[in-house]
Every structure is written in structure tokens, then in C-alpha cells.
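Asker: Here is a sequence with its predicted model. Questions after.
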Amino acid sequence: MNETGIRIGVAKDSFVYTRRGREVLIPTATNRELISLVECVSATGVSLPPMLIMKAKTILEQWAVDLPSDYLINITDSGYANDQTAIDWIKHFDRMTAAATPPETWRLLLIDGHGSHLTAELANFCESHYIQLYALPPHTTHLLQPLDVGCFQPLKWYHSRTLDWASRTGAVDIRRSDFLATLAQIRGQAFKENTIKSGWRKAGLAPFCPEQVIAPLRAAEAARNLNEAVEEAEDVLRYLTPEVNNSSGEEEEEEEEYSSIPVLRGLSPGTQDRFFRQIWDARGSLREELAQAFATPRPHLAPGDIGWSTPKTVRVLNLQEKAVAYSLRCMLPYGVAEDVISTLKGSSVMARTATGLEQALNRTKAAEHASTKRRRRNHRVVNAGGGPIYAKDCREMAIQRIANEAAQQQAAVNARARRALVTRFNT
């Protein structure tokens, strides 16, 4: 098990390299609110439902609307884990794993050296419920913790991609309800069976292979030692080797001439001469092939051979564009054909742009509608400082509250009807 923090409106930095340098302004979310996720994965590739820790005083009904039923919602004053949240999570872990474990069978749980994981209350609970704790050595979780090695990086990446999509649809103000609405989808993409098993394998734990972790460390140490030795040897050579001034400029000119051709850099003069002779010999055969290719008449296509139809999608338009371009090159002079093809390409670009704008507009409208719907939800409190609660229980409490309010309203209506009846009877 391990914790990770996610800032609901902050994505990871990324760089896009293009051929031409051009500044492009991309909208980004600015909400830096932190939500902690307590995750646990097994060596068989199974991920347990997480516990969410949010900075709040009370738990609201709207938080559980879009969450899966077995997600555990918890709150603290800071949004970080503490001793009490560790106890809450270990009880959650016992509920989720006890049914699949034979009676009186110990369960091994890997933890880090955080102080909240080593309290007496937590140790006593684990001992009484057949949970064996094993704390990883300090400063090794980035190498030995399967979640850190294999799962948390994809989780942050998919969260960043979701934020990028939301920002491009106009949702710059990312709120807590928006993050909770997408959390299940993000976790489903990140915590896949192969990803989880890969994390255990890279950590050298399942299958057990210490060399998986030790070998890269040895290689890095050897590389550092080698670099240090090379630097020391270069210093000695620079000290022992005198500087030699080359008075002949012919060799320098020759080297500059050779270095001006990227393909010939690093080749000896004899190899370069053979290379030029091979190119000269190939010129004759290349001329003959080109003459034969231009002399061969290209087939002329009739308009009916292409299967014309009015393009209604971009895919059909792209297919017909290639056929039209080939037909024009066969039937028209070169200059006229290229001019018509350029016009055709411009029309295709405009059609694709219009289709993309239409799709983007539809996505933006859908995102705005969903965001507005989430913001209109009520902010009723489920439990005021009553401890963690599952999303399923939170929704059931909300349904029960709505039923009670409906019953109270119906009772009030019946009472008014009875009073009106009594008033008419008395008069």
C-alpha cells in the first residue's frame, strides 16, 4: 500500500517539439487543491478500491454521486494522511480482502516507513486480524514499492491527459466534483492487470529477483566510475602531450572539404573515392530507368471508373481525393492538373477543419452541460465529522433523506387537508 497526492487542477509538465518554433497559448486549469489517494495492489494484478482523503470538515452528498460504490471517502484538516486515516484504511483493507482469504491465513502487507503506519493501535489490529506488516527500508520506495515503480506514473499521466481535454473544451475551473466524476475512468486506465504486474516485476518482488533492482544500480555505479577514470586519463594526456602546430594547410583544406559532406564524415580518402566512382557508374543506369518510366503511357481513367458519389464524411472525401488527383494527372496537362489538385486539397482541408470544429463544439457543449449539472447538486452534509464513509452508503443515506423529506411533505399536506376539512365541518 502507498499514498499519492493529486492536485485536481494541475497537470504534469510536457514538451511538444515541432519543426517550426511557434508559441501556442493552451488553456490550463489552475485549481491546486490536493486530494490524497491510498492505493493497494496485489502481485496477482488486482487493485483494491482506494480511500480518498480530502481537506474538509464534513462529507457532502454530491461527492459520492459519480464514485463507485466501494470507494471510501475520508476527510482531514490538511488533506494528508495521519494516524487515524491509517486505522481507517487498514479496516477497509480487512473488509476488502477477508472474504477472499481462508480463515486464519496471514496476509502480507508492504508499507513504507511513514509514522502513521507504525502505531501501536495499527499493529495490534493487524496482529488480531492476521495481517503481517513489512516495512520497506528507508529511501527505497522508488525502487521497491510496486505502486511507485509501475502505477503512480500512469495515474498522473492519465490525469494530466484528462485535464488537457477538459481545458480544451473550456473547463478551466476544475472543481472537486469534476475530479471525482473522472477518477474511476482515470484509475481504470492506469491500474490495469499488466501494469500492476509490471510494477511488481520491476521491483524484483514477484517473481522474486533481487538482480532486477541491484543490476541497474551496479551499472550506474560502474558508469560513474568509468566516467571518472576517463576524465582523469584525459587530464593526464593533456598534461603529457605537447601541442603540435600543423604548418601545412593542404591537409586542413582536405579535411574541411570532406567534412562539408555529411555522408562522408569519418570515412578515409580511399573509401570516399570508391563512393564517388559508384555514384558515377550508377548515373547511366538511373538515366535509362527514368527515360523508360516517362516513356511508358499512364492509363487514362474514365469518370465512371472511380465510382463517384457525393462524399458525406471526411473519410470518403479523403479516398475520393486520391482518385481524383490521379485521374487529373492522367487526363490534364501537368500545370493545369497541379492547379486543380491544389484547389481540391484546399477544399479538403476546409472540410476536415469544419468537421473538427463541429466535433469540438459538441464535446464542449457536453462537458459544459455535465459540469453545470454537477454544480447544481445540493451541498447537504452526510455526516459531520462522523468518520469515513463508502460512496454506496453515502448515496443510500441521500436516498433515505429524500424519502424522509417526501414523507414529511406528504404528512404536512395531509395535515393541512385535515385542518381544512375540520374547518368546513365546524362552519
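Answerer: Yep, it's here. Just so it is clear, the model here is predicted, and its values are computed rather than measured.
Asker: hey, let's count contacts and neighbours off CA atoms from now on
Answerer: Will do.
Asker: ok, the residue nearest the centre of the chain - contacts?
Answerer: Nearest to the geometric centre of the chain sits Tyr158, at 2.3 Å (CA atoms, centre = their mean). With contacts taken as CA atoms under 8 Å, 6 or more residues apart in numbering, Tyr158 has the following neighbours: 186, 189-190.
Asker: State which helix of this protein is the longest.
Answerer: With secondary structure taken from DSSP state H, the chain has its longest helix at helix 334-375.
Asker: Which secondary structure elements does it sit against?
Answerer: Packing partners of helix 334-375 (3 or more CA pairs under 8 Å, 6 or more residues apart in numbering; DSSP states H and E): helix 176-190, helix 314-331.
Asker: and the angle from it to helix 314-331?
Answerer: Angle between the axes of helix 334-375 and helix 314-331 is 170 degrees (criterion: axes from the mean of the first three to the mean of the last three CA atoms, to 10 degrees).
Asker: what sits up against the helix or strand just after helix 334-375?
Answerer: As assigned by DSSP states H and E, the chain's next helix or strand after helix 334-375 is strand 381-383. In this structure, residues lying in contact with strand 381-383 by CA under 8 Å, 6+ apart are 58-61, 394, 397-398.
Asker: what's the answer for stretch 136-149, then?
Answerer: Contacts to stretch 136-149, defined as CA under 8 Å, 6+ apart, come from residues 1-2, 39-41, 110-113, 196, 199-205, 213.
Asker: hmm, try it at 10 Å
Answerer: Outside stretch 136-149, the residues within contact range by CA atoms under 10 Å, 6 or more residues apart in numbering are 1-4, 39-43, 110-114, 150-153, 191, 195-206, 210, 212-214.
Asker: What's the PyMOL line that selects buried ones from the contacts of strand 381-383?
Answerer: Buried residues among these (16 or more other CA atoms under 10 Å), as a PyMOL selection:
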select buried, resi 58+59+60+61+394+398
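Asker: another structure for you, compare them:
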Amino acid sequence: MTSGERGSNVTIIAAHMLKGAPPGLVGESNPSGGSNKIIFIKFIEHCLSHTKLTLEEPHVLMYDIHESHISLAVIKRAKERGLHLLTIPPHTSHKLQPLGHPVFGPFKNYYDKAVSEGMSTSGNVGRLVTIYDICEIAAKAYDLAFTPGDIVSGFKISGNIPLNKNIFDDSEFLRLYVTDHPLPTSNDGNVPFTANNSLTSPLQKAFLKMRH
């Protein structure tokens, strides 16, 4: 017999989406398909559980300033464990993100190739790839793309390690001039020349400051 009264709700988290995933991988889901503050703090905890860092021997985590990355919970937890957070300035991640071109670029290509090969094998022709297949496919691409050599190369060509402030020449900043604002002029039409503005606009100043 069962009671007619409503009992307590029990939630079971069953990670069926992790079929074929590498050992130790954890997964979270979000209806939007993106990350959020709750998921990212779990990512931080997962990293901390596999990293031997202390306040005396801190590590550095580099990332962009997505709203989920800079929550108070993340900053507080990182500070407690000796994890230094280094954010990449807006609109510069395509240049300063160490794992962009040398790692994630090839990863996407390897993933696409794995999907094509999987769909063309006997028994899979016409079958759609679903979210339950992603981990198994990504695991194959991950091993090929995330190699120590490519990771080290990514930090080098982005000027992060070893530190190289002159990794990008002036031509890298030319496209910014298209949206640059004109310098303010005085009543006689001349550009005021002061120690503050010289002949450099506010946008140019910001990037010159970032470079130096």
C-alpha cells in the first residue's frame, strides 16, 4: 500500500550525457547551452580538487570577463585557496587567449572530422548526433588537440609566457582607427595640444596603456 499524501521530492542526478567521456570528467547542463555563475563555481572547485596550490604557492587562472567568471563566490573561493585570477581585456581574447588558435582551433577541426567519420560508419548512416554523443566524440578530438606542445606554443604566441610586451606590432591596432573618435578642437579649429591628449585619442591611449 502507498500513502495518498504527498511525500518528499528526491532528485537523482544521472550523468548519461557523459557516455564515453575521459575518466574524471564532470558535466553540468544549462537550458541556454552556456555557462552561468553556478556552473562556473563548480568548475573552480573541480580545478582546485586536482591542483596542489596553497597561499604560499599560488597558481594563476587566466580568462575573459564573462559575468559568470567574476561572481563574488568565485573571487572569494579563489582568494581562500591562493588562486590568482587574471582577466583578459574585452575584445582582445582572440589575441591574448593562449589556447585560442593553437588548441581550440584544431580541436574544432578534429571534432568535425570525428563527427563525419562517425556518421559515415556502418550502422550510423542517417542517424543524428545528439547531446548524448558529444562527450564520446569530443574525447577523441581532445587528445589530439590538447597536446603539451600546442599549449606551450599558445602561451608563447600570445605574449603571456615568456612575457613579451611587443608581441604585437602597430599594424595589429590599425583596424581600431576605423571607429576612433576625432580629437576635440578649439574654437579656431585647431587641435588643442596638451600633455594629456597630445595627438592621441582616448581609445588609442587605452590600447597604448595596455601595451606598455
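Answerer: It's in. Because the structure is predicted, anything quoted here is derived from the model rather than measured.
Asker: Including distance to Asn318 of the first structure, could the contacts of Tyr158 of the first structure go into CSV?
Answerer: What follows is those, written out as CSV (distance: CA to CA, whole Å):
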residue, distance to Asn318 of the first structure
Ile186, 34
Gln189, 32
Ala190, 35
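Asker: could you flag which of those are buried?
Answerer: Neighbour-count burial (16+ other CA under 10 Å) applied to these gives 186, 190.
Asker: Tell me the one of the contacts of Tyr158 of the first structure nearest Ser371 of the first structure?
Answerer: If you rank the contacts of Tyr158 of the first structure by distance to Ser371 of the first structure using CA to CA, Ile186 comes first, at 17.5 Å.
Asker: Would you mind finding the match for that closest one in the second structure?
Answerer: Using TM-score structural alignment, the equivalent of Ile186 of the first structure in the second structure is Ala141.
Asker: whereabouts in the first structure does the lengthiest helix in the second structure align?
Answerer: Ranked by number of residues, the top helix in the second structure under DSSP H is helix 105-120. Helix 105-120 of the second structure corresponds to residues 153-168 of the first structure when matched by TM-score structural alignment.
Asker: Could you do stretch 75-86 of the second structure as well?
Answerer: Counting by TM-score structural alignment, stretch 75-86 of the second structure corresponds to 123-134 in the first structure.
Asker: Residues contacting the matching stretch, please?
Answerer: Outside stretch 123-134 of the first structure, the residues that touch it by CA under 10 Å, 6+ apart are 87, 90-91, 93-94, 98, 103-113, 117-118, 120, 122.
Asker: so Asp143 of the second structure touches Phe107, yeah?
Answerer: Yes - using CA atoms under 10 Å, Asp143 of the second structure and Phe107 qualify as a contacting pair, with a distance of 8.9 Å.
Asker: These two: which is more packed in?
Answerer: Phe107 (21 against 12; other CA atoms under 10 Å).
Asker: what's near enough to touch the spatially closest residue to that one that is not a sequence neighbour?
Answerer: Spatially, and ignoring its direct neighbours in sequence, Phe107 of the second structure is nearest to Ala145 (5.0 Å; CA to CA, 6 or more residues apart in numbering). Contacts for Ala145 of the second structure (CA under 10 Å, 6+ apart) come out as 102-111, 151.
Asker: Please indicate which of those are buried?
Answerer: Buried, going by 16+ other CA under 10 Å: 102-104, 106-107, 110-111, 151, out of those.
Asker: for these, which one is nearest Asn36 of the second structure?
Answerer: Phe104 (20.7 Å).
Asker: Next one: the closest residue to that closest one other than its chain neighbours from Gly100 of the second structure, what distance?
Answerer: Computed as CA to CA, 6+ apart, the closest residue to Phe104 of the second structure that is not its neighbour in sequence is Ala145, at 7.2 Å. The gap separating Ala145 of the second structure from Gly100 of the second structure is 11 Å, by CA to CA, to the nearest Å.
Asker: One more: Asp150 of the second structure?
Answerer: When distance is defined by CA to CA, Asp150 of the second structure is 10 Å away from Gly100 of the second structure.
Asker: which residues are contacting stretch 166-176 of the second structure?
Answerer: For stretch 166-176 of the second structure, the surrounding residues in contact (CA under 10 Å, 6+ apart) are 95, 156-160, 203-204, 207-208, 211-212.
Asker: and which of these is nearest Thr130 of the second structure?
Answerer: Thr130 of the second structure lies nearest to Lys95 out of the contacts of stretch 166-176 of the second structure, by CA to CA, at 32.3 Å.
Asker: okay, now the closest one: neighbour count?
Answerer: Lys95 of the second structure has 17 neighbours, counted by other CA under 10 Å.
Asker: so when I look at it, I'm seeing a helix, right?
Answerer: Yes - under DSSP: H, G, I helix; E, B strand; the rest coil, Lys95 of the second structure sits within a helix.
Asker: wait, Phe155 of the second structure sits on Pro148?
Answerer: No - counting by CA under 10 Å, Phe155 of the second structure stays clear of Pro148, with 11.0 Å between them.
Asker: These two - which one has more neighbours?
Answerer: The neighbour comparison of Phe155 of the second structure against Pro148 (other CA under 10 Å) goes to Phe155, with 19 against 10.
Asker: that older thread, for the match of Ile186 of the first structure, give its distance to Asp112 of the second structure.
Answerer: With distances taken as CA to CA, Ala141 of the second structure is found 9 Å from Asp112 of the second structure.
Asker: Touching both of the two, which residues are there?
Answerer: In contact with both Ala141 of the second structure and Asp112: Pro106, using CA under 10 Å, 6+ apart.
Asker: thinking again about what came up before, inside strands: which ones of the contacts of stretch 123-134 of the first structure?
Answerer: 107-111 (DSSP state E).
Asker: Give me the buried entries from those residues.
Answerer: For those, a burial check counting by 16+ other CA under 10 Å picks out 107, 109-111.
Asker: okay, now the aligned partner of Asn74 of the first structure in the second structure: neighbour count?
Answerer: Alignment note (TM-score structural alignment): Asn74 of the first structure maps to Glu28 of the second structure. Neighbours of Glu28 of the second structure under the rule other CA under 10 Å: 13.
Asker: ditto for the one 4 residues further on
Answerer: In terms of burial, Ser32 of the second structure registers 7 neighbours under the definition other CA under 10 Å.
Asker: what kind of secondary structure is it in?
Answerer: Assignment for Ser32 of the second structure (three-state DSSP): coil.
Asker: same check, this time on Phe168 of the second structure
Answerer: Applying three-state DSSP: Phe168 of the second structure is coil.
Asker: Look up how far Cys135 of the second structure lies from it.
Answerer: Taken as CA to CA, the span from Phe168 of the second structure to Cys135 of the second structure is 36 Å.
Asker: Between these two, which has more neighbouring residues?
Answerer: Ranked by neighbour count (other CA under 10 Å), Phe168 of the second structure and Cys135 place Cys135 first, with 19 against 14.
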